[in-house]
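K.L.:
just coords:
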């Protein structure tokens, strides 16, 4: 049993695991399950997320990975299976980030975004971490961003007590300004959707080196949202990434001033998931535009 067999017969993977035909090395817990390194008879390593409580998150992640791989312009691990019980992908051997890798990644990300989407949103709803991600298409990006991204999270954060009534009111006022602050209209970009630095993995699969995209929640959105997310928690050689991106696909004037606008969505996600520790930064992002 080797990688080619699993590619040809992905439906057999759960049975092979059950009968201990794959060597499993536990790597720790994850939300709703655990992560593992699997080793096949031929020595090939695979990455697996496994849960005892089947859910929609793992199939959604698999769909997003395949969607990002479709244009063939970015490094995305191959998906072997994505079912409610497990997600299995190629294993990425981590390497140290380099400036050359950052430059290549910036160019690839620009090409990925430029591959485009038919609309702002997606055909199916997604999952971000443990949160439902509504993807009902909108007529334009500001409408989609407010109605499908920020407003549902604002309500959840307020109801959970992560935001006071006054703080929620400040953010509501900011959402009323999104259309005016959004800058020039752009076509829908094919987004990663959760592009913080932890989901960009410098490494190698086989003989292929690069910066790999993992754990996405892909949809059609504004390309500046992915770029703002990269800056949220810091990325090695970020300026190199942005310069290479801008060379391939020049960014609209004033994009620096819109970083807070695009960071508002992921910061609201963090308010819902982790509580009031992200409140001050979320309000500051809203006030920035």
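P.N.:
Received the coordinates, thanks. Not measured: the values here are computed from a predicted model.
K.L.:
From now on I want contacts and neighbour counts done on CA atoms only, so please keep to that.
P.N.:
Will do.
K.L.:
which residues does residue 7 contact?
P.N.:
residue 80 (Cα atoms under 8 Å, 6 or more residues apart in numbering).
K.L.:
what about it, which helix or strand?
P.N.:
Per DSSP states H and E: residue 7 is located in helix 3-8.
K.L.:
If we go by neighbour counts, what in that helix is buried?
P.N.:
For helix 3-8, the neighbour count (16 or more other Cα atoms under 10 Å) marks 3, 6 as buried.
K.L.:
which secondary structure elements does whichever helix or strand comes after it contact?
P.N.:
Per DSSP H and E, the first helix or strand lying C-terminal to helix 3-8 is helix 13-18. Packed against helix 13-18, as judged by 3 or more Cα pairs under 8 Å, 6 or more residues apart in numbering; DSSP states H and E, are no other helices or strands.
K.L.:
Which positions within helix 13-18 qualify as buried?
P.N.:
residue 13.
K.L.:
next SSE after it?
P.N.:
strand 23-30.
K.L.:
Show me what the helix or strand following that next one is packed up against.
P.N.:
Going down the chain from strand 23-30, the next helix or strand is strand 33-39, by DSSP H and E. Using 3+ Cα pairs under 8 Å, 6+ apart, the elements in contact with strand 33-39 are strand 23-30, strand 45-50.
K.L.:
ranking those strands by burial, who's on top?
P.N.:
strand 45-50 (a mean of 21; mean count of other Cα atoms under 10 Å).
K.L.:
which residues sit against it?
P.N.:
30, 33-39, 58, 85-92.
K.L.:
My understanding was that residue 229 contacts residue 263; is that so?
P.N.:
Yes - counting by Cα atoms under 8 Å, residue 263 is a contact partner of residue 229 at 6.2 Å.
K.L.:
Tell me, how many residues neighbour residue 166?
P.N.:
10 (other Cα atoms under 10 Å).
K.L.:
all strands for this protein, in order.
P.N.:
Under the criterion DSSP state E, the chain contains strands at 23-30, 33-39, 45-50, 79-83, 86-90, 93-94, 126-128, 131-133, 189-191, 200-205, 208-213, 219-221.
K.L.:
Please convert those to TSV, extending it with distance to residue 143.
P.N.:
Shown next, in TSV, are these (distance: least, Cα to Cα, whole Å):
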stretch	distance to residue 143
strand 23-30	33
strand 33-39	35
strand 45-50	34
strand 79-83	31
strand 86-90	33
strand 93-94	39
strand 126-128	18
strand 131-133	15
strand 189-191	15
strand 200-205	28
strand 208-213	27
strand 219-221	11
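K.L.:
Tell me which of those strands lies nearest to residue 112.
P.N.:
Ranking the strands of the chain by proximity to residue 112 (Cα to Cα) places strand 189-191 first, at 6.3 Å.
K.L.:
And here is the other one:
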């Protein structure tokens, strides 16, 4: 999931802050009951069907950030479909530290497994069609790297990571600039790296204006499937077409069948329900 050393360092720092938030000055319950020398074992157990994310690296990182003596053995790879009762992770180490890190690790894994599971459901709806399911920047502040990895674990793909990662001219840019043509001209003048230009369009007239500006990607924003199909016919491969806005599990296949190249879905990260995972001492 995370191979970059700098990225892992940043994750360790973030997780350390999560632990500090939860522990305060210390776990007064666990420290009163268990001496520092007492060793214990625990397992993570799936309590419902889900697609896993965060089990391979994030949960072990939480526990080892709390105490490097904790040994964490993932029992499934991220992206695995598991059922109620399946074991996900085995832990051994000081009992008080296992319990002190439990809640942060579970909170993160339940959140990430929820995202992976919801993403997998969207991907399954369109798996036989030539379309890509994308996330958006509608992520939890501070958790974007983790949530985007969970989207990948569910079989989805990532849109631009941040505002520096790609050019997307949205409705407010167009309104402030005066037109799509003006906004595209200005962004190309200030785009020495020649990044692809994407423009958000709400009408077929805007699609025609985006084509006249020769943009590389056109986002069809909150269009009905019938209008999307018309846009596909007008564009005829001259730009990539991305559908966005109001996408759900009931309409995603109908949208994909219009012929768009990709579908971006904010709900993957902002509305995914957490999955039920428990930690049990052995």
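P.N.:
Received, thanks. It should be emphasised that the depicted structure is a prediction, and the values quoted were computed from it without experimental measurement.
K.L.:
Quick TM-score on the pair, please.
P.N.:
Put the two chains on top of each other and the TM-score (TM-score structural alignment, normalised by the length of structure 2) is 0.22; 112 aligned residues with a Cα RMSD of 6.7 Å.
K.L.:
just to revisit the earlier point, can you tell me which of the helices and strands packed on strand 33-39 of structure 1 is nearest to residue 259 of structure 1?
P.N.:
strand 23-30 (29.5 Å).
K.L.:
for the closest one, packing partners?
P.N.:
So strand 23-30 of structure 1, by 3+ Cα pairs under 8 Å, 6+ apart, packs with strand 33-39.
K.L.:
Quick check: buried residues in the strand it packs on?
P.N.:
34-39.
K.L.:
Next, the angle from that strand to strand 23-30.
P.N.:
Counting by axes from the mean of the first three to the mean of the last three Cα atoms, to 10 degrees, strand 33-39 of structure 1 lies at 160 degrees to strand 23-30.
K.L.:
can you give me the helices in the stretch 51-200 of structure 2?
P.N.:
58-66, 95-125, 144-153, 171-177, 180-189 (DSSP state H, counting those that start in this stretch).
K.L.:
So which of these is nearest residue 132 of structure 2?
P.N.:
helix 95-125 (8.1 Å).
K.L.:
Going by neighbour count, which residues in the closest one are buried?
P.N.:
95-106, 108-120, 122-123, 125.
K.L.:
what do you get for stretch 201-213 of structure 1?
P.N.:
201-205, 209-213.
K.L.:
okay, the buried residues of strand 33-39 of structure 1 in CSV with distance to residue 64 of structure 1 next?
P.N.:
Output for the buried residues of strand 33-39 of structure 1, formatted as CSV (distance: Cα to Cα, whole Å):
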residue, distance to residue 64 of structure 1
34, 20
35, 19
36, 20
37, 21
38, 22
39, 24
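K.L.:
Who are the packing partners of whatever helix or strand residue 230 of structure 2 lives in?
P.N.:
When elements are assigned from DSSP H and E, residue 230 of structure 2 belongs to helix 225-235. Helices and strands touching helix 225-235 of structure 2, by 3+ Cα pairs under 8 Å, 6+ apart, are helix 204-212, helix 252-256.
K.L.:
And the next helix or strand past it?
P.N.:
strand 240-244.
K.L.:
and that next one with helix 225-235, angle?
P.N.:
Per the same axes, to 10 degrees, the angle that strand 240-244 of structure 2 makes with helix 225-235 is 170 degrees.
K.L.:
Which elements pack onto strand 240-244 of structure 2?
P.N.:
strand 217-221, strand 262-264.
K.L.:
So for residue 63 of structure 1, which of the strands of structure 1 sits nearest?
P.N.:
strand 79-83 (7.8 Å).
K.L.:
which helices and strands sit right next to that closest one?
P.N.:
Using 3+ Cα pairs under 8 Å, 6+ apart: strand 79-83 of structure 1 touches helix 57-69, strand 86-90.
K.L.:
neighbouring contacts of it?
P.N.:
In contact with strand 79-83 of structure 1 (Cα under 8 Å, 6+ apart) are residues 6-7, 10-11, 13, 58-63, 65-66, 87-90.
K.L.:
Mind giving me the PyMOL select for those, buried ones only?
P.N.:
Buried subset of the contacts of strand 79-83 of structure 1, written as a PyMOL selection, criterion 16+ other Cα under 10 Å:
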select buried, resi 6+10+13+58+59+60+61+62+63+65+66+87+88+89+90
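K.L.:
In contact with the residue lying closest to residue 22 of structure 2 once chain neighbours are set aside, which residues?
P.N.:
Residue nearest to residue 22 of structure 2 in three dimensions, not counting chain neighbours: residue 104, with 7.4 Å by Cα to Cα, 6 or more residues apart in numbering. With contacts defined as Cα under 8 Å, 6+ apart, residue 104 of structure 2 is in contact with 18-19, 22, 62.
K.L.:
Show me which of these are buried.
P.N.:
Buried among the contacts of residue 104 of structure 2 by 16+ other Cα under 10 Å: 18-19, 62.
K.L.:
Disregarding flanking residues, what is the spatial nearest neighbour of residue 227 of structure 2?
P.N.:
Nearest to residue 227 of structure 2 is residue 204, by Cα to Cα, 6+ apart, at 7.7 Å.
K.L.:
and stretch 29-36 of structure 1, how far apart are its ends?
P.N.:
Distance between the two ends of stretch 29-36 of structure 1: 9 Å, counting by Cα to Cα, to the nearest Å.
K.L.:
My error: substitute stretch 167-184 of structure 2 in the last question.
P.N.:
10 Å.
K.L.:
Quick one: closest of the helices and strands packed on helix 225-235 of structure 2 to residue 240 of structure 2.
P.N.:
helix 204-212 (10.8 Å).
K.L.:
Next, the buried residues of that closest one.
P.N.:
204, 206-207, 209-211.
K.L.:
likewise stretch 10-22 of structure 2?
P.N.:
11-12, 15, 18-19.
K.L.:
Using CSV, lay out these together with distance to residue 252 of structure 2 and secondary structure.
P.N.:
As requested, the buried residues of stretch 10-22 of structure 2 are exported to CSV (distance: Cα to Cα, whole Å; DSSP: H, G, I helix; E, B strand; the rest coil):
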residue, distance to residue 252 of structure 2, secondary structure
11, 33, helix
12, 37, helix
15, 35, helix
18, 36, helix
19, 38, helix
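K.L.:
can you tell me which of those lies nearest to residue 171 of structure 2?
P.N.:
residue 11 (34.0 Å).
K.L.:
what's the distance between the closest one and residue 144 of structure 2?
P.N.:
11 Å.
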